[in-house]
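J.: dropping a prediction and its sequence here:
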Amino acid sequence: MKKAIVFDNSGTLLERYRVIKDVSTGELFTDVNSLHLIDSMDSLALVVLQFNTNCLLNLDSNTLISDVIKQHNIDFDVSFTSCETTKEEVTDILENENQATISDITDGFTILKEKIPKMELCNGPAVIIDINKNKIVYTITSAGKLFSEVIDTIKILQSRGIEIYIASGDRKGAINKLAEILNVNKKHAFGTVSPKGKCKVVRCLKDRGYKVMMVGDGLNDVLAFNNADVSVLTVEQEEEVSPKLINKTDYVIQKISEVISIDF
């Protein structure tokens, strides 16, 4: 039987570093899980902006994020939400928001550069909007570096004839770059997909006759876990894991290389 493994990105393939800023108070957080934050409330949505944050350094830091989105026609996708919403509703909020500025994104740069000087992977901005309040409540700046055994693990799996896919809520450009680094077919790399989108990737592979393993670390992987033949939770990121996730997985691994030993 044909086999495929679908990997999440941040926290699974990439050691993730994230800075979250509370727009109303100006407080910066490095130890808050954005998905848990959204899951704890009933009107929040994680919106990934499809551009590289480095371009913001050339703009006035006091410029509204909403103005940048409109002036540069920046696309976006909702990757995780605790409520039902539409792209039209999110567009209206993003284009008319009048509080969050570029500095709310770039203020996290200094912290990230201490951890990852080049900030080459997963470098992109996101915002958390409150659907009920019609505003941006948090900004997120993130970067990452591959866990040490990722490249060798992917090579071994590919040598066994297992097809590798990536399905992540992260920025599309970063996922395409990751696919290139890992020698994964870019047609097998899906960026800024929602939990339903990850589930769709798994289902499509199963419909094509594949036996599918899903490997992830976050709440946005639960639906894909439920539909995969084998689900694997990786805790290499060393963040608190939601009970909702632990109860939905077949295996828990400490390092990504342990995937090699799972027979499916």
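T.: Nice, I can see it. Numbers count the residues shown, from 1 in each chain.

J.: from now on I want contacts and neighbour counts done on CA atoms only, so please keep to that.
T.: Noted.

J.: in the stretch 151-264 of the chain, which spans are strands?
T.: Under the criterion DSSP state E, counting those that start in this stretch, strands of the stretch 151-264 of the chain are mapped to 163-167, 189-190, 210-216, 230-234, 251-253.

J.: out of the ones you listed, nearest to Leu57?
T.: Evaluated over the strands of the stretch 151-264 of the chain, closeness to Leu57 peaks at strand 189-190, with 27.6 Å, by C-alpha to C-alpha.

J.: what's that closest one packed up against?
T.: strand 163-167, helix 172-182 (3 or more C-alpha pairs under 8 Å, 6 or more residues apart in numbering; DSSP states H and E).

J.: ok, longest strand in the protein?
T.: strand 135-146 (DSSP state E).

J.: any idea how far His72 is from Thr53?
T.: Here His72 is placed at a distance of 13 Å from Thr53 (C-alpha to C-alpha, to the nearest Å).

J.: of those two, which one has the most company?
T.: For His72 and Thr53, the more surrounded residue by other C-alpha atoms under 10 Å is Thr53, and the numbers stand at 18 against 9.

J.: burial measure for Arg160, as a count.
T.: Number of residues near Arg160 (other C-alpha under 10 Å) recorded here: 10.

J.: er, Glu89 I mean
T.: 11.

J.: how far is the strand or helix carrying it from where the chain is centred?
T.: Assessed by DSSP states H and E, Glu89 sits inside helix 87-96. Distance, stretch centre to chain centre, for helix 87-96: 21 Å (C-alpha atoms, centre = their mean, to the nearest Å).

J.: tell me the gap between whichever helix or strand comes after that helix and the middle of its chain.
T.: As assigned by DSSP H and E, the chain's next helix or strand after helix 87-96 is helix 103-106. In terms of C-alpha atoms, centre = their mean, the centre of helix 103-106 is found 19 Å from the chain centre.

J.: give me the buried positions along the following helix or strand past helix 103-106.
T.: Per DSSP H and E, the first helix or strand lying C-terminal to helix 103-106 is helix 109-115. Under the neighbour-count criterion of 16 or more other C-alpha atoms under 10 Å, helix 109-115 has 109, 111-112 buried.

J.: take a look at this one as well, against the first:
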Amino acid sequence: MSVGVVFDSAGTLLKTNRAVKNIKSGILLNDSPETTMLTFEDPDRILILLNVSSTEMMKVPPEKNLSEHLKETDVVFGISCGRKIIDAADVGTILFSDPVCRVIDLQEVIRACWQIVSKEAESFAMNSGVIINLRTREIEFTLAAAGYPFPGVKEMISALHQKGVAVYIASGDRTSKLELIADKIGIPRDRIHGVATPVTKARIITSLKGEYDVVVMVGDGINDLSAMRAADVSILTVQQKGERPDVLCKQAGYIIDDIRDVVPIIDKLNADVE
């Protein structure tokens, strides 16, 4: 039996710390709030990843308007998730014209993330972005996320490869960051799908079902729900602490609290077929 396994990244393969700043209230949350859940709370919110260097962003004058800086540098952005289908041009219009959000609003979340994760790991992947609101036409939140592999991830991937299992990553994270992670844990770069929205993840699963007898989706958040529904087998990992909606838990065929438990589940699937 041929098996393909698709993993989400942040919160699934990577222990992830997040920081979010509410632009209107000025409140900074650095206790790793779930950004996809925050996005899905309002149907008009869209989570946007920014292809920027965190190090270089910290050198920009803090009081400068963020939209002005992003427009001047012609930043590349990706639509990570949201409850509505939106045209990239419309996202760009909002992203490059917001009059309120400042560079310091992004610097604060980057700094908060770095201060926590740098104490836990020598190397980690950092992403930053914003949540825009289609209704108000503004940047509502800035955010940053930094993560490093959970214990045993590399060994788990190796064990799957030894069993002949094809391993993929489909994640809302930037492709360049995912490729660095893939190199570290042993997943071929041509099996990486970055800036994957929930709809895109489901399409990837559906496409892979034409190549493998069984396709498994492993994720940890609401943005993985559509892919789980499309998969032959769905695994929800709760190793990253946080609340999960009931609909996600009910959809999961398996719920695990250690990513290494994926291996015995695959063994069981093979045994059931035999």
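T.: Everything's here; your move. None of these values were measured; they are calculated from a predicted model.

J.: returning to what we had before: out of the strands of the stretch 151-264 of structure 1, nearest to Asn62 of structure 1?
T.: strand 189-190 (33.1 Å).

J.: neighbours of Ser123 of structure 2, how many?
T.: With other C-alpha under 10 Å as criterion, Ser123 of structure 2 counts 12.

J.: if we can go back for a sec, tell me the angle the longest strand of structure 1 makes with helix 172-182.
T.: 10 degrees (axes from the mean of the first three to the mean of the last three C-alpha atoms, to 10 degrees).

J.: what stretch of structure 2 does strand 135-146 of structure 1 fall on?
T.: Using TM-score structural alignment, strand 135-146 of structure 1 corresponds to residues 138-149 of structure 2.

J.: neighbouring contacts of the matching stretch?
T.: Stretch 138-149 of structure 2 is contacted by residues 10, 13-24, 94-95, 98, 101, 105-106, 109-110, 113-114, 117, 121, 123-133 when judged by C-alpha atoms under 8 Å, 6 or more residues apart in numbering.

J.: hmm, back to that, Throw the strands of the stretch 151-264 of structure 1 into JSON lines and include mean neighbour count and distance to Val78 of structure 1, thanks.
T.: JSON lines is the format used below for these (neighbours: other C-alpha atoms under 10 Å; distance: least, C-alpha to C-alpha, whole Å):
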{"stretch": "strand 163-167", "mean neighbour count": "24", "distance to Val78 of structure 1": "14"}
{"stretch": "strand 189-190", "mean neighbour count": "22", "distance to Val78 of structure 1": "14"}
{"stretch": "strand 210-216", "mean neighbour count": "25", "distance to Val78 of structure 1": "19"}
{"stretch": "strand 230-234", "mean neighbour count": "24", "distance to Val78 of structure 1": "23"}
{"stretch": "strand 251-253", "mean neighbour count": "15", "distance to Val78 of structure 1": "28"}
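
J.: can I get the ones you listed in JSON lines including distance to Thr81 of structure 1?
T.: Converted to JSON lines, the strands of the stretch 151-264 of structure 1 look like this (distance: least, C-alpha to C-alpha, whole Å):
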{"stretch": "strand 163-167", "distance to Thr81 of structure 1": "17"}
{"stretch": "strand 189-190", "distance to Thr81 of structure 1": "18"}
{"stretch": "strand 210-216", "distance to Thr81 of structure 1": "18"}
{"stretch": "strand 230-234", "distance to Thr81 of structure 1": "21"}
{"stretch": "strand 251-253", "distance to Thr81 of structure 1": "25"}
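
J.: ok, which of these comes nearest Lys198 of structure 1?
T.: Of all these, strand 163-167 comes closest under C-alpha to C-alpha, at 5.8 Å.

J.: what is that closest one packed up against?
T.: Contacts defined by 3+ C-alpha pairs under 8 Å, 6+ apart place strand 163-167 of structure 1 against strand 2-7, helix 150-159, strand 189-190.

J.: chain center to the last one: distance?
T.: Yep, that's strand 189-190 of structure 1 we're talking about. On C-alpha atoms, centre = their mean, the centre of strand 189-190 of structure 1 falls 12 Å from that of its chain.

J.: for the second one, same thing?
T.: Computed by C-alpha atoms, centre = their mean, the separation of helix 150-159 of structure 1 from the middle of its chain amounts to 22 Å.

J.: between it and strand 163-167, how many degrees?
T.: Going by the same axes, to 10 degrees, helix 150-159 of structure 1 makes 130 degrees with strand 163-167.

J.: report the mean deviation for helix 150-159 of structure 1 after fitting onto structure 2.
T.: Aligned to structure 2 and superposed, helix 150-159 of structure 1 gives a mean residue distance of 0.8 Å (mean C-alpha distance after the TM-score superposition for structure 1).

J.: so which elements touch that helix?
T.: Using 3+ C-alpha pairs under 8 Å, 6+ apart as the contact test, the elements touching helix 150-159 of structure 1 are strand 163-167.

J.: name the surrounding residues that touch the strand it packs on.
T.: 3-9, 154, 157-158, 175, 179, 184, 188-193, 198, 201.
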